[in-house]
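Novice: sequence first, then the predicted structure, then my questions.
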Amino acid sequence: MRLQCEVEVLSRHLPVLGLKSRGKGVRAVVSLCQPPRRSELQPGAGAEPGSRACLLVSTRKDKQGTRYELKENVEQLFMKFVDEGKATIRLKEPPVDICLSKANSGSLKSFLSALRLAHRGCDVSIPLSTPTPVKTSEFEKFKTKMVITSKKDYPLSTNFPYSLEHLQASHCRLARLDMRILCLKNLRKLDLSHNCIKKLPATVGDLTHLRELSLSDNLLESFPVSLCQSTLQKSLQSLDLSKNKLKALPVQFCQLRELTHLNLNDNELIQFPFKIGQLTNLRFLAAARNKLTILPCSFKTLSLEYLDLFRNTFEKPGVLPIIKLQVPLTLLESSARAVLSNRVPYGPHIIPFHLCGDLDTAKTCVCGRFCLESFIQGTTTINLHSVAHTVVLVDNMDRMEAPIIAYFCSLTCYVNFSDMLK
């Protein structure tokens, strides 16, 4: 029984001697073996039941491997992160911790179950191999990067190496996302650009370590809300959706708060999500050659290093404001303002689901307060250098300004800040 993973063997004597470990694992093949008895050391002879099982750790530099006895020699198993392909085997003699990482979680669980039986001296139901040197081909399966740039090179009959961290499958004419890709739990970078993908499955959110996702030059018409509410909220840092057919992004898109790079060039976007200001880590934003007519109010809270809004259909600020004031305020409006102003936690387990939606879509007044359905809406212009260090010209007229929505929660605010609309 063999397991491909990364291994770091730590001696528990190092801290006593004032030494530190290297802190980095190496590619290895960990085998659960059963040495044959002397009477059976003949060609073709296998391991005899009842002989002691051992653990064999083989690396590319040491293909013979290092052998560790298992019977009554496992002090403790650390399996808290086994679903992430990580575990630690603590041995009594020698006093070492064998740290396993980047393993297939299912294979790792089976391996540890068999190892526990071997420690107890029980018969292991899974056939155990004899301790033989590992072939170089075994390590070649442990790939972390794969680049496919044509349809003929795309694997159809074989699976992707589960250890992949970077996968590029471009120009392969993929019409949908290959479900085998969604089993690659170690993926950190996924490039599916230049394909024909029209829809993303919600299970993309199960790639818990995904940091970079490129879907440039596909046929996407929408971005799923489910992905915005998945584990991608904590991991995704770079997203390329350029050259698609996106007309809008959901409000929940702004929950991807770890995003630093966002490319939306060459789509059909009519507007940004109105809470785009919540992307506080965003530093690179490109949305050239879309159909943006106006920027949302929260756009002015962004702090960017690079901004490109070239060739959008920005309109001139409207002269007359849109007045939707309610006097007196409704109970819903007053309650919503109080909840938001005092940052009272809310959720569908506390209040009705539709009320959560109303609170999520509340508008922010220029004074900093909130408003739901009672407001005055106007438009003004914003100098894009106020939100970004480097700005690409909006058009060929050397303009650096764009129209932006402004909200006023009351007539008093409108009077006090009406100079903004001039």
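Specialist: That came in fine, so what should we check first? Numbers count the residues shown, from 1 in each chain.
Novice: please count neighbours and contacts with C-alpha atoms only from this point.
Specialist: Noted.
Novice: Val9 contacts Cys99, doesn't it?
Specialist: Yes: using C-alpha atoms under 8 Å, Val9 is in contact with Cys99, at 6.2 Å.
Novice: between those two, what contacts are shared?
Specialist: Shared contacts of Val9 and Cys99, defined by C-alpha atoms under 8 Å, 6 or more residues apart in numbering, are absent.
Novice: okay, now Ser157: neighbour count?
Specialist: By the criterion of other C-alpha atoms under 10 Å, Ser157 has 6 neighbours.
Novice: what residues does it make contact with?
Specialist: Applying C-alpha under 8 Å, 6+ apart, we find Ser157 in contact with no residue.
Novice: and the spatially closest residue to Thr390 that is not a sequence neighbour, how far is that from Pro403?
Specialist: Nearest residue to Thr390, sequence neighbours excluded (C-alpha to C-alpha, 6 or more residues apart in numbering): Tyr306, at 4.8 Å. Using C-alpha to C-alpha, to the nearest Å, Tyr306 is found at 19 Å from Pro403.
Novice: before we go on, here's another structure to hold up against the first:
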Amino acid sequence: MKLQCDVEVVNRMLPSFGMKSRGKGLRAVVSIGKHVDKTTQRSNIYMMICTAKDRAGSKYKLRDNIEKFFTWFVEEGKATVRLKEPAVDICLSRADAHSLKNFLSAARLADRGSDASSLPLSTLTPVRARDVEQPKRKLAIVSRKDYPFTSNFPYSLEQLQVSYCKLSLVDMRMLSLKALRKLDLSNNHIKKLPATIGDLGCLAELVLHNNHLETFSEALCLSTLQKTLQHLDLSQNRLQSLPAQFCQLRGLSNLKLDDNKLVCLPFHIGRLSKLRFLSAAHNQLTLLPEDFRKLSLENLDLFGNPFPQANSLDHVLQLKFPLPLQELASRAVVNLRIPYGPHLIPAHLCRELEVTKSCTCGRICISYFVRTAVSMNLHQVSHTVVLVDDMGGTNAPVQQHFCSLTCYSQFLDNCLQKGLR
């Protein structure tokens, strides 16, 4: 039984001499195996710890010699084995959780004096230098000739950059790197992202700058990325829209969408409550969603979009008289905060209720409304604003919905009165 992990051996007698332990583990291979004591010629089971400085290893007897196991954080790859003689604590960390559990089980059996034939024992021999090297945390590949076509990526990677390698697909080997926190695939030819990127449970930063992406899948928006993803760079791609589910990525604090073909931003973008940096320059945006008003940003860049001058008299009338029963019922469900879900009503009605529009009167409309655009100074939602155009403006048109002609008329009257003042 062998385990690769970080190890710190803490002598419990040090505090009595006014001394402290070093407090930092070394990369090591920890083995459990049989060893013959040259003095007594008796065979016993030992734990051997080999590090880069001590590849021959230090041995510790296990039978009737373990005082206690500390396993509160075993799921995080951490545990401590307290020995009676010598009085040391063997602190294990950065281990694979499953392997660590098996190792501790074997140590426990050895302590109880179980039959050696029932234990997964290893040969207690010196290790190779590469076995005790510190695991690689970062890797940058910026040339196709350096790409590992025949070897795997180090399993311990936390940051991986693969750029200028002409990749048209995401290498599935990258998706087995469970410790990955940053994945940079910029400057490639990737057209589509696999949904399994969402299985990278630690991924906080995803950089896809300058690729050929045409879509961003709904599956990614509903994956574990909802909680982990903080930085997303989709600039210089071919995106025309983002799915409504995109706003489920509620951990986002930095979003880059520059130089795409976006004609609109996600309807519920205001749900990205942690978003602080938004850049969507040089797209095809003509109107911002109504939910845009809910953002609270530090920096906003919408330069180079063809925003027209907002005119509240220009409107889209999407009303029926009288309103259909489904619209009335849907409005009542939302306005009265009646619980709903696919177990109560059809799924397509649930989807409609997810894209409700707010009227100036405070009520909700769903599929029937009057829509116009109003001018908004972007400083209302961001501390710093890059100029929207070459004329020095910081205003942009934002959607405004009205649940009835009455509300729309009152809005126009208010605009007229303000204009007269």
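Specialist: Ah, there it is. This one's a predicted model, so the numbers in the text were calculated from it and none came from an experiment.
Novice: more crowded one of Tyr306 and Pro403 of the first structure?
Specialist: Legend: neighbour count by other C-alpha under 10 Å for Tyr306 of the first structure and Pro403, higher for Pro403 (21 against 18).
Novice: still on that earlier bit, the second structure: which residue goes with the residue nearest to Thr390 of the first structure?
Specialist: Matched across to the second structure, Tyr306 of the first structure falls on Asn299, judged by TM-score structural alignment.
Novice: helix or strand: which one has Leu285 of the first structure?
Specialist: strand 284-286 (DSSP states H and E).
Novice: average offset of that strand relative to the second structure?
Specialist: In the superposition against the second structure, strand 284-286 of the first structure averages 0.7 Å from its aligned positions (mean C-alpha distance after the TM-score superposition for the first structure).
Novice: helix or strand right after that strand?
Specialist: Heading C-terminal from strand 284-286 of the first structure (DSSP H and E), you reach strand 304-308.
Novice: what lies in contact with that next one?
Specialist: Contact with strand 304-308 of the first structure is made by 282-288, 387-394, as judged by C-alpha under 8 Å, 6+ apart.
Novice: now, among those residues, which is nearest to Leu302 of the first structure?
Specialist: Nearest to Leu302 of the first structure among the contacts of strand 304-308 of the first structure, counting by C-alpha to C-alpha, is Val387 at 5.6 Å.
Novice: could you tell me how many residues sit around the equivalent of the closest one over in the second structure?
Specialist: Aligning on TM-score structural alignment places Val387 of the first structure opposite Val381 in the second structure. Val381 of the second structure has 19 neighbours, counted by other C-alpha under 10 Å.
Novice: strands of the stretch 51-200 of the first structure, start to end?
Specialist: Listed in chain order, the strands of the stretch 51-200 of the first structure (DSSP state E, counting those that start in this stretch) span 54-59, 66-69, 74-78, 87-91, 96-101, 145-148, 166-169, 189-191.
Novice: what's the closest of those to Lys135 of the first structure?
Specialist: Closest to Lys135 of the first structure of the strands of the stretch 51-200 of the first structure, according to C-alpha to C-alpha: strand 54-59, at 9.8 Å.
Novice: how much does the closest one stray from the second structure?
Specialist: Mean for strand 54-59 of the first structure is 3.7 Å (mean C-alpha distance after the TM-score superposition for the first structure).
Novice: what about that strand, distance to the chain center?
Specialist: Centre-to-centre, strand 54-59 of the first structure and its host chain are 33 Å apart (C-alpha atoms, centre = their mean, to the nearest Å).
Novice: please apply the same query to stretch 265-275 of the first structure.
Specialist: Distance of stretch 265-275 of the first structure from the chain centroid (C-alpha atoms, centre = their mean) equals 22 Å.
Novice: check stretch 284-304 of the second structure too.
Specialist: 23 Å.
Novice: how about stretch 209-224 of the first structure?
Specialist: Worked out by C-alpha atoms, centre = their mean, stretch 209-224 of the first structure lies 12 Å from the chain centre.
Novice: same check, this time on stretch 198-210 of the second structure
Specialist: On C-alpha atoms, centre = their mean, the centre of stretch 198-210 of the second structure falls 6 Å from the chain's centre.
Novice: between the two ends of that stretch, how far is it?
Specialist: Stretch 198-210 of the second structure: ends 21 Å apart by C-alpha to C-alpha.
Novice: check stretch 223-231 of the first structure too.
Specialist: 15 Å.
Novice: quick one: secondary structure of Arg351 of the second structure?
Specialist: helix (DSSP: H, G, I helix; E, B strand; the rest coil).
Novice: that one corresponds to which position in the first structure?
Specialist: Aligned counterpart of Arg351 of the second structure in the first structure: Gly357 (TM-score structural alignment).
Novice: Asn188 of the second structure too?
Specialist: That one, Asn188 of the second structure, aligns with Asn195 by TM-score structural alignment.
Novice: quick check: closest non-adjacent residue to that match.
Specialist: The shortest distance from Asn195 of the first structure to any non-neighbouring residue, by C-alpha to C-alpha, 6+ apart, is to Arg173 (4.7 Å).
Novice: what's the answer for Ser241 of the second structure, then?
Specialist: Leaving out its chain neighbours, the residue that sits closest to Ser241 of the second structure by C-alpha to C-alpha, 6+ apart is Leu262, at 5.3 Å.
Novice: for Gln271 of the first structure, same thing?
Specialist: Counting by C-alpha to C-alpha, 6+ apart, the residue nearest Gln271 of the first structure is Leu292, at 5.2 Å.
Novice: ok, Ala204 of the second structure to Ala332 of the second structure distance?
Specialist: 39 Å.
Novice: neighbour-wise, which of the two wins?
Specialist: More crowded of Ala204 of the second structure and Ala332, by other C-alpha under 10 Å: Ala204, with 19 against 15.
Novice: thought the more buried one was touching Thr228?
Specialist: Yes: between Ala204 of the second structure and Thr228 there is a contact at 5.2 Å, judged by C-alpha under 8 Å.
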